[in-house]
Every structure is written in structure tokens, then in C-alpha cells.
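**Student:** my questions concern the predicted model and sequence given below.
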Amino acid sequence: MNTTATDQPTRLWNTRYGVAAAIPTIDPVARAMQLYGEWAEQEIDLLSAIVEEGHSVLEAGGDYGAHALWLARAVGLDGRVHVAEPRRIAFQQLCANVAINGLANVHTYPVWLGRSSGRSTLGALLPETSSPTEAVRTETIDSLALDALHLLKVNLRGALHDVLTGATETLRRHRPMLYVRLSGIDMAETEVQAIKDLGYRVWSHVPYLYNPANHAGHTANVFPGIVQQNAIAAPVESRFEFEERLEL
């Protein structure tokens, strides 16, 4: 059944990496999953050269599990995917997709990963949220005490400074790769510098939201010219190179 952006879609969507419980297509992630059966596939194209079987990955911001479905496959049964999602409905959707795909190696957390542990509201943390008064629990990445971490992926715009501030010990101990969504022209310079100050080299990555080779074979581009402003970073000591990317 076809739907519009305000309709309640059919019950399940078939995506490139598994099935997803359908939700109203009120944001780009949900709309892409419905129309194309995938979300920001160019991010996965880049990360597929980094994520290996047995790795441990942490996502800050769940994006309904769109990339967790792939990450769970990529790290295999011996790996771990940790996903923190502070928004209540988005967290429930994430858990539904993890459950219906039987992803035993994915661990979910209904928290905002920030600079301290406590309580806050979505409005104070994500100014663009549609639920500004919704209460959320805040935790630091350091408080998760992860045994291993090979990739930290930050999906929420405006979250990067908080995430890094609360992850100082984890980054010092595990030295993971970083893949982050920058927060726009007003904050990007300071965000990139904050990553560099932690002993990382940083490269630009600007994936298009539309993939002509999308899973559903949908030829209409509903995101014309739209890209994500992202960055990928590697510890200086790793001597990792992204020769085709612009170093920031």
C-alpha cells in the first residue's frame, strides 16, 4: 500500500539488511527506509572498510536501527553493537527492529550519551526535537565501562561535544575510529578541533542521501542534492589514511 508522509505505513518494511517495523515517515531516516529500503548507504560503504568481525561498535543515536541492522551482520556473533537512543518512540522502534531480526549481539540503551550522568529534557539536548519536554536519562560513555570499542558512531546533530566530553577515558583506553555527524556551519570548526585535541586525524565525508542503486530500486530522488556533513577520524598513532578524502 502506498503512503504519504503523514500516513501510517504498512506493518513491515523490507530493507537491505533486514525487516523493519513501519512508522510514519515524518523524518528523512524513516522516509528513506520506506522508499529505498535503506538509509545513507554511502556511510555503510565507507565503514565497511573499517568494521570487522569481532569488533565492538557504539552508536549514539539509533536512527531506528537502520545501520545497526548492518553493523550486527558486520561484527558477527563474536562482536557487539551498542546503540544509545534518548528519544522514547525512536528507542521503542529501535528495540522492535532488533527483536524482529533476532539480533542477539545488539545492546540498546534508552539514554543520552553526554558529559555527565543525570536527568534532562530533549529540548535542552536536541533543540530541533518535536518532544522538547520529554524527560531523558543522561549517561557518559565512560560509565558504560565497555570491554572493547573499535568504532564510535555519532548520529545525532548537536551531540558530538557532549559525547566526547563523557568519553575521555574510553577514547584513551580503546582508541576507536570515530564516524560523526557534524552540527552545521556554526559548530563544525570547533567539533573538528575537539576531535583533533584527542589525538585524532580527521577527514571529511559527505554522503548523499539518495543512492541510485538503492535496495528498493526506487528511481525517484526525494533528497535531490542533499548530503550529510560527516567526518571520519583515526588515532594519529594508527597511521590510518583516507587518501581519497579531504583531511580537515
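**Tutor:** Perfect, thanks for sending it. Numbering: from 1, shown residues only.

**Student:** every contact and neighbour count from this point should use C-alpha atoms.
**Tutor:** Will do.

**Student:** roughly how far apart are Val236 and His205?
**Tutor:** Here the criterion is C-alpha to C-alpha, to the nearest Å. By it, Val236 lies 18 Å from His205.

**Student:** tell me which of the two has more neighbours.
**Tutor:** The neighbour comparison of Val236 against His205 (other C-alpha atoms under 10 Å) goes to His205, with 22 against 15.

**Student:** the more buried one touches Arg181, doesn't it?
**Tutor:** No - distance between His205 and Arg181: 9.4 Å, which falls outside the contact criterion (C-alpha atoms under 8 Å).

**Student:** where along this structure do the helices fall?
**Tutor:** Assignment of helices within the chain using DSSP state H yields the ranges 28-36, 41-47, 68-75, 88-100, 122-125, 141-144, 160-165, 168-174, 188-197.

**Student:** off-centre distance for the second one?
**Tutor:** How far helix 41-47 lies from its chain's middle: 12 Å, per C-alpha atoms, centre = their mean, to the nearest Å.

**Student:** another one to put next to it:
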Amino acid sequence: MIDLSAIRRESVLGRALRAPLRLIPPATVLPIAQGPLRGARWIVGSATHGCWLGCYEAEKQRLCVAYARPGMTVFDLGANVGFYTLLFSRLVGAAGTVHAFEPVERNLGYLRKHLALNGVSNAHVHPVAAGRRTGRADFDPSRDPRTGRVVSAATPSTLTVPVGSLDDFVYREGHPPPQLVKIDVKGGEGDVLDGSDRLLSEERPTLFVAIHGLDQWRRCYELLTRRRYRIEDLKGVVLDRDIEHDEIVATPG
């Protein structure tokens, strides 16, 4: 799999490879070119070109293939425009279910369009942010739709969005528990884990967690090791608390 993201934008090769991509109209729908989502229909301007090229987060895609199985229930937290929602939908098959959580209207529009373009019937969209407790929170949507996040204080640019904890989603609302959870919530990962205490203790799902900063790394490490999770990087190397990592896989011990 060619990973365009591994080639620096500022390099001569990076500029040469990316220049033609700017000529493609943003509304163009193309089949994803390679990888486990090959052939899926994708809106070019919805996200980075790596998505429709199929090379976006190639290593993480390989892990999804390794862990997601037919019939599983998967939660996609921070679903954005639906790349991983589509991937999990394909991997779990008709007998499985994907629940996609995304609070940003712009992203929700593309997420729903991608599901419709691909005739997906086993994925359910929830227009909420995952967090510590159910309620509402201030959310900074950011100029880059990939980096919106829940914030502690409102500013002129923030929005108020609904928030739900996974414990409430499963045990109060009655949704089947997941066997696999992908978390990419731009600095809110510790709050998501706090709001999943019962789920992690009783159901023991595998977790893919994107970590944003040293404080979140240490917080997540403590939360997960206290619940007897084994923490590895994407290559399967067991991790130490004192060395920050930005992507982890947590499996029940």
C-alpha cells in the first residue's frame, strides 16, 4: 500500500505527487483506490486525499482488519466523515453493527452521504460527542474539521453540543456493548474512558485510542492499567508510562 502521508508535503516529491490532486473538484465521488476499503465510494473534498487514495493511516487500517470480525459490534468515537465507519461496516458484515459518534454538522453531512453512497445498512449515526457524562458541552469545531474538540470554557467560536457517556449509551439506553472501540476525540480521550468505567470493567472491549498530548497519555495510561489493560503501540510493542505515544491499542489482560 502506497502511503502518501509518509511523504513530506514540503519535499520535492511530496509537492509533485500532490499537485495534480488539487485539480479534482471537491464534490467528485471516486472509488477508494487501494486497501481494505478499495472500491468504496468517497467524496474527494470531504477529507484528506489519502482517504480516497486508500493510504490514510495505513498501519491503523491494518489493525482494524486484524481485530474487527464478522458479527462484532464496534463503536467509532469521533467518526468525522466516516472513513473508519465505512471500514468497520465492511469488516463486521451484515451480522455486525457499527455505532458512529460525531457532533460536528459539517462532518455529519459527509458521514451520512458516505453511508448512503455505499448502501450501508449496518451503521448507525449518533450526533453526539462521547465524554465523561451525559449532557451538553462546549465544542471548538476548529478550521480543520479533523481537529474539533470538547473544551472546558466557551469562546466566540465554540458551539454547544450534546455529549453522552458510553456507560449511559449501553446500560441506560440499552444498546448492545461493543467488542471494539475506536477513540479519536482530540484531547477528550481521558473523559471518554472515565465515562466508560462499567463498560471497561464488565465487557472488556479492545480499544484503539488516539492520544493528544502528554497529559492525556499519562491519564489514559493510568486509567487503562488500573483496569488491567495491556497497552501497546500499533506495532505491538508494550508501552511504558514515561514515553508518550500518539496511537495505542489497549487489550484486556
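**Tutor:** The structure has been received and is ready for your questions. Owing to the predicted nature of the structure, the values given are computational and were not obtained by experimental measurement.

**Student:** what's the TM-score here?
**Tutor:** TM-score for the superposed chains, counting by TM-score structural alignment, normalised by the length of structure 1: 0.75, backed by 208 aligned residues with a C-alpha RMSD of 2.7 Å.

**Student:** turn the helices of structure 1 into a markdown table, columns for distance to Val57 of structure 1 and mean neighbour count.
**Tutor:** Shown next, in a markdown table, are those (distance: least, C-alpha to C-alpha, whole Å; neighbours: other C-alpha atoms under 10 Å):
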| stretch | distance to Val57 of structure 1 | mean neighbour count |
| --- | --- | --- |
| helix 28-36 | 20 | 21 |
| helix 41-47 | 11 | 16 |
| helix 68-75 | 8 | 22 |
| helix 88-100 | 15 | 19 |
| helix 122-125 | 23 | 17 |
| helix 141-144 | 12 | 18 |
| helix 160-165 | 14 | 20 |
| helix 168-174 | 11 | 16 |
| helix 188-197 | 18 | 17 |
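
**Student:** ok, the corresponding residue of structure 1 for Gly135 of structure 2 to Leu103 of structure 1 distance?
**Tutor:** Residue pairing (TM-score structural alignment): Gly135 of structure 2 is matched to Gly118 of structure 1. Relative to Leu103 of structure 1, Gly118 of structure 1 is positioned 29 Å away (criterion: C-alpha to C-alpha).

**Student:** the two - which one has more neighbours?
**Tutor:** The residue with more neighbours, out of Gly118 of structure 1 and Leu103, is Leu103; 18 against 13, by other C-alpha under 10 Å.

**Student:** the more buried one against Ala72, yeah?
**Tutor:** Yes - using C-alpha under 8 Å, Leu103 of structure 1 is in contact with Ala72, at 6.8 Å.

**Student:** what lines up with Val181 of structure 2 in structure 1?
**Tutor:** The pairwise alignment with structure 1 assigns Val181 of structure 2 to Leu152, based on TM-score structural alignment.

**Student:** its match: what's it in contact with?
**Tutor:** When contacts are counted by C-alpha atoms under 8 Å, 6 or more residues apart in numbering, Leu152 of structure 1 is found next to 57-60, 176-180.

**Student:** which one of those residues has the most neighbours?
**Tutor:** For the contacts of Leu152 of structure 1, the largest neighbour count, defined by other C-alpha under 10 Å, is 27 neighbours, found at Leu58.

**Student:** nearest residue to that residue in space, please, no chain neighbours.
**Tutor:** Distance criterion C-alpha to C-alpha, 6 or more residues apart in numbering; nearest residue to Leu58 of structure 1, sequence neighbours excluded, is His82 at 4.6 Å.

**Student:** didn't the one you found look like it was pressed against Val106?
**Tutor:** Yes - taking contacts as C-alpha under 8 Å, His82 of structure 1 lies within contact range of Val106: 5.9 Å.

**Student:** what about the strands in structure 1?
**Tutor:** When assigned using DSSP state E, the strands of structure 1 occupy the ranges 12-15, 18-21, 56-60, 80-84, 106-109, 111-113, 118-121, 135-139, 151-154, 177-181, 200-205, 230-235.

**Student:** what does the third one correspond to over in structure 2?
**Tutor:** Against structure 2, the aligned range for strand 56-60 of structure 1 is residues 73-77 (TM-score structural alignment).

**Student:** for the aligned residue in structure 2 for Ile141 of structure 1, which non-adjacent residue is spatially closest?
**Tutor:** For Ile141 of structure 1, the aligned position in structure 2 is Leu166, judged by TM-score structural alignment. By the measure of C-alpha to C-alpha, 6+ apart, the closest residue to Leu166 of structure 2 outside its immediate chain neighbours is Ser196, 5.2 Å from it.

**Student:** who touches the one you found in this structure?
**Tutor:** 132, 165-167.

**Student:** apply 10 Å and report the result again.
**Tutor:** Contact analysis of Ser196 of structure 2 by C-alpha atoms under 10 Å, 6 or more residues apart in numbering lists 130-133, 165-170, 190.

**Student:** any idea how far Ala20 of structure 1 is from the nearest residue to Tyr64 of structure 1 once chain neighbours are set aside?
**Tutor:** The shortest distance from Tyr64 of structure 1 to any residue other than its chain neighbours is 4.4 Å, reached at Leu94 (C-alpha to C-alpha, 6+ apart). With the distance defined as C-alpha to C-alpha, Leu94 of structure 1 ends up 9 Å from Ala20 of structure 1.
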